[in-house]
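[1] no letters, just coordinates:
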């Protein structure tokens, strides 16, 4: 099991730390640490603070993903999804939200706005080569498999 340290930032002591909302949930829900309600107009994007910073082992990354309920009901999602938080980042975790819906959406303090999923990052080395091994697919790209 990996241990991730969380630090509540000043002025956010009453907000819950990220938490799983069910026993087998993959994601930890993140709350908005906005000082006052924030309105996202249709097509608008804003960076929303969470009120915490964290430290995780070098073997992990944290991915920020949308909450399905907000996406389905209101068209609220995350840009650059999944957003990656690297293990060496120590600043406040923030969520880049966008309103793809038809109506303005108000983000309230303490509202669950996204989820964070931790993933193991494999150790990878890069080696330059003048030749690559052949495969059946070869260089077939977008749409190559008929989808």
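    Okay, I see it. Computed from a predicted structure; not experimentally measured. Numbers count the residues shown, from 1 in each chain.

[2] use CA for all of it now, contacts and neighbours both
    Noted.

[3] contacts only, for the residue sitting nearest the centre point of the chain.
    Nearest to the geometric centre of the chain sits residue 64, at 0.7 Å (Cα atoms, centre = their mean). If you count contacts by Cα atoms under 8 Å, 6 or more residues apart in numbering, residue 64 has them with 78, 81-85, 95, 114-117.

[4] that one belongs to a strand, doesn't it?
    Yes. Counting by DSSP: H, G, I helix; E, B strand; the rest coil, residue 64 falls inside a strand.

[5] could you measure from it over to residue 19?
    Distance, residue 64 to residue 19, using Cα to Cα, to the nearest Å: 14 Å.

[6] looks to me like residue 69 is in a helix.
    Yes. Counting by three-state DSSP, residue 69 is part of a helix.

[7] structure two is appended below for comparative analysis:
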């Protein structure tokens, strides 16, 4: 089992994990917002945290909101750096082309995932080592369906 990480928090209600073993803790709206079709809004959560150095918070969509109502996080995952001390806000987008969606204060709107991030040094070189993938980019992996490559 992984050792827990203490995250200092200022909030009316701390984010909660819905089930044991969940990766993301639910963030709730601290304000009411109505999202018209295609509209986006920055929604406050009332949560301020101090992540330990070497950790990052990722704000990700809730699958139920996305699948049932088309509500997603625009910049998913949103990144909360260890040095940030402001309110965690969520950039929500209503992707439904017809139906508006109303967010009430206290509604679960996103999840916060806290992860360790190792320090990285970028080392300049003249050549990179070979790999199986090479320089293949977007769409380069494809897949076979009924004998046809896509």
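    Perfect, I can see it now. Note that this is a predicted model, so its numbers are computed, not measured.

[8] tm score of chain vs chain?
    The TM-score (TM-score structural alignment, normalised by the length of structure 1) is 0.90; 139 aligned residues with a Cα RMSD of 1.1 Å.

[9] if we can go back for a sec, out of the contacts of residue 64 of structure 1, who has the most neighbours?
    residue 114 (28 neighbours; other Cα atoms under 10 Å).

[10] is it true that that one touches residue 31?
    Yes. Residue 114 of structure 1 is within contact range of residue 31, at 7.4 Å (criterion: Cα atoms under 8 Å).

[11] corresponding residue for residue 74 of structure 1 in structure 2?
    Residue 74 of structure 1 maps onto residue 69 in structure 2 when the alignment is built from TM-score structural alignment.

[12] oh, that last question was meant for residue 128 of structure 1, not what I typed.
    Aligned counterpart of residue 128 of structure 1 in structure 2: residue 124 (TM-score structural alignment).

[13] now swap in residue 26 of structure 1 and tell me
    Matched by TM-score structural alignment, residue 26 of structure 1 corresponds to residue 23 in structure 2.

[14] could you find the closest non-adjacent residue to its match?
    residue 113 (6.0 Å; Cα to Cα, 6 or more residues apart in numbering).

[15] and whatever helix or strand that neighbour lives in, what does it pack against?
    Under the criterion of DSSP states H and E, residue 113 of structure 2 resides in strand 108-116. Taking 3 or more Cα pairs under 8 Å, 6 or more residues apart in numbering; DSSP states H and E as contact, the helices and strands that strand 108-116 of structure 2 lies on are strand 25-28, strand 55-60.

[16] next, format those as JSON lines and append distance to residue 120 of structure 2.
    Putting these into JSON lines (distance: least, Cα to Cα, whole Å) gives the following:
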{"stretch": "strand 25-28", "distance to residue 120 of structure 2": "27"}
{"stretch": "strand 55-60", "distance to residue 120 of structure 2": "13"}
